[in-house]
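Chemist: okay, structure incoming, though there's no sequence with it:
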């Protein structure tokens, strides 16, 4: 027994060494490809953070911009919630028809997985840049970018949740002669409802952070203010914007985590 444990420990140690060597080789090749020298860059880090904390500290003047900043931030939050809620509705129906447990046809299941993978694997910034061509800089462009990205993520997450949780419920209801809609709306959704709500809350929280970046591209919300004052070199106001975003995001995260703990 002792020999077996020793062999297992030795094997894991070798695997860890191999993994570290692989990471080191991968880093070295990548750094050589872009001519990046970590040792040369390290001394500039303290100076960079020193400049950051010196110039981005909010001043008394920047505090006067707080009402405008909060107004823009509320606009960003509401847009994120709207896009996420809309995407969740479409994702739910797509997940029901694409799940291996509730799906109605193999072709429909395959198409649902392909659509979900496509929308999920397209970064939200790419969506924003693509949509800018057709819809220009507007709130609707930001809404669509968040919607498409969230739709793909939630569809895949909803399908996996239904597949993992609802199998036994579906079998029991099928045995009693329940119809498809009875199985879905009276069996599956009540069973997985708390997990689905948890996913929606997580995406709302995540999308509020992403909406800041999207706003820089689409010229809307809090991202527009950040880009405007940063380009005007008014770093104290930019720092006030960053501080406000951090406070709101942390507050929303704490609220979201509390709600998820209650419902799960």
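Modeler: Happy to help now that I have it. The shown structure was predicted, so the numbers you read here are calculated from the model rather than taken from an experiment.

Chemist: drop to CA atoms for contacts and neighbour counts, all remaining ones
Modeler: Will do.

Chemist: run the chain-centre distance for stretch 203-223.
Modeler: Distance, stretch centre to chain centre, for stretch 203-223: 11 Å (Cα atoms, centre = their mean, to the nearest Å).

Chemist: who touches that stretch?
Modeler: For stretch 203-223, contacts defined as Cα atoms under 8 Å, 6 or more residues apart in numbering pick out 69, 72-73, 75-77, 80-81, 84, 124-125, 128-129, 132, 136-139, 141-142, 145-146, 150, 224, 226-227, 241, 249, 252-253, 256.

Chemist: residues of it that come out buried?
Modeler: 203-223 (16 or more other Cα atoms under 10 Å).

Chemist: and the comparison structure, right after this:
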């Protein structure tokens, strides 16, 4: 084979990929036309956004006590839901791990994890608000379900990626199932588990500010009430506090991850 022929074969055009990209572009244009998305509407939205942002300046922190109460409530929702979700996720993940359990155990566990992941946490919060009423309990339950869906999946995948040699070595000593988990499985995944847990706490801090919008407690309820009153300077204060909280949580999470390495 000559050099020119090899070059032509190495850089042969991918007509299937190009056709897929062209089809995606055509469908995007069609979908935009069906959804009434146009430059005129976008430009009008930017002008309205400018007026809206102008009403948010300067932020109003005079009702700091109401703001503080809402933020503390969101923090409590985040930490309680994370703790409960993580504790429940570990046994579910063990049941879902296909290298530890038979298929008739792992399949239902994976189906349950998929069910928890199938609905957005805001939709789950609405369901709990309708079921048990307004307040923080609905928000905690919604974020527990979201935590189980996310953490259990990551835990199960981490367990399935472990080396079987250590597990077999522990089994060779005649150890029971609990000892195999304690000495053969958990040492291999402990650091990853900690990282997943830190990420979930960070995620629930953000999510706890959203569930309040549907009546599940937290700063989201305060934010939604301020929007309904057209109290946009107070809205700006709430948003700034939420952003500061998320940045602080990210810094703490980064320090913890670095300390565990």
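Modeler: Arrived safely. Fair warning: this is a prediction, and the values are worked out from it, not measured in the lab.

Chemist: among the buried residues of stretch 203-223 of structure 1, which lie within helices?
Modeler: Those of the buried residues of stretch 203-223 of structure 1 mapping onto helices are 203-218, 221-223, per DSSP state H.

Chemist: what is the neighbour count of residue 18 of structure 1?
Modeler: Neighbours of residue 18 of structure 1 under the rule other Cα atoms under 10 Å: 12.

Chemist: that one maps to what in structure 2?
Modeler: Residue pairing (TM-score structural alignment): residue 18 of structure 1 is matched to residue 19 of structure 2.

Chemist: that match: what secondary structure?
Modeler: helix (DSSP: H, G, I helix; E, B strand; the rest coil).

Chemist: likewise for residue 61 of structure 1?
Modeler: Under three-state DSSP, residue 61 of structure 1 comes out as helix.

Chemist: roughly how far does it sit from residue 208 of structure 1?
Modeler: With distances taken as Cα to Cα, to the nearest Å, residue 61 of structure 1 is found 27 Å from residue 208 of structure 1.

Chemist: residue 33 of structure 1 too?
Modeler: Here residue 33 of structure 1 is placed at a distance of 35 Å from residue 208 of structure 1 (Cα to Cα).

Chemist: what does residue 137 of structure 1 give?
Modeler: Applying Cα to Cα, the value for residue 137 of structure 1 to residue 208 of structure 1 is 18 Å.

Chemist: next one: residue 100 of structure 1
Modeler: Counting by Cα to Cα, the separation of residue 100 of structure 1 from residue 208 of structure 1 is 32 Å.

Chemist: again with residue 45 of structure 1
Modeler: Residue 45 of structure 1 sits 29 Å away from residue 208 of structure 1, going by Cα to Cα.

Chemist: ok, average deviation of stretch 236-251 of structure 2 from structure 1?
Modeler: With mean Cα distance after the TM-score superposition for structure 1, stretch 236-251 of structure 2 departs from structure 1 by a mean of 0.9 Å once superposed.

Chemist: what about residue 58 of structure 2, is that helix, strand or coil?
Modeler: Going by three-state DSSP: residue 58 of structure 2 is coil.

Chemist: that one reaches residue 232, doesn't it?
Modeler: No - the criterion here is Cα atoms under 8 Å, and residue 58 of structure 2 misses it with residue 232 at 9.5 Å.

Chemist: need the residue closest to the centroid of structure 1.
Modeler: Geometric centre of structure 1, nearest residue: residue 206, 4.4 Å, by Cα atoms, centre = their mean.

Chemist: quick one: it from residue 199 of structure 1, how far?
Modeler: Using Cα to Cα, residue 206 of structure 1 is found at 10 Å from residue 199 of structure 1.
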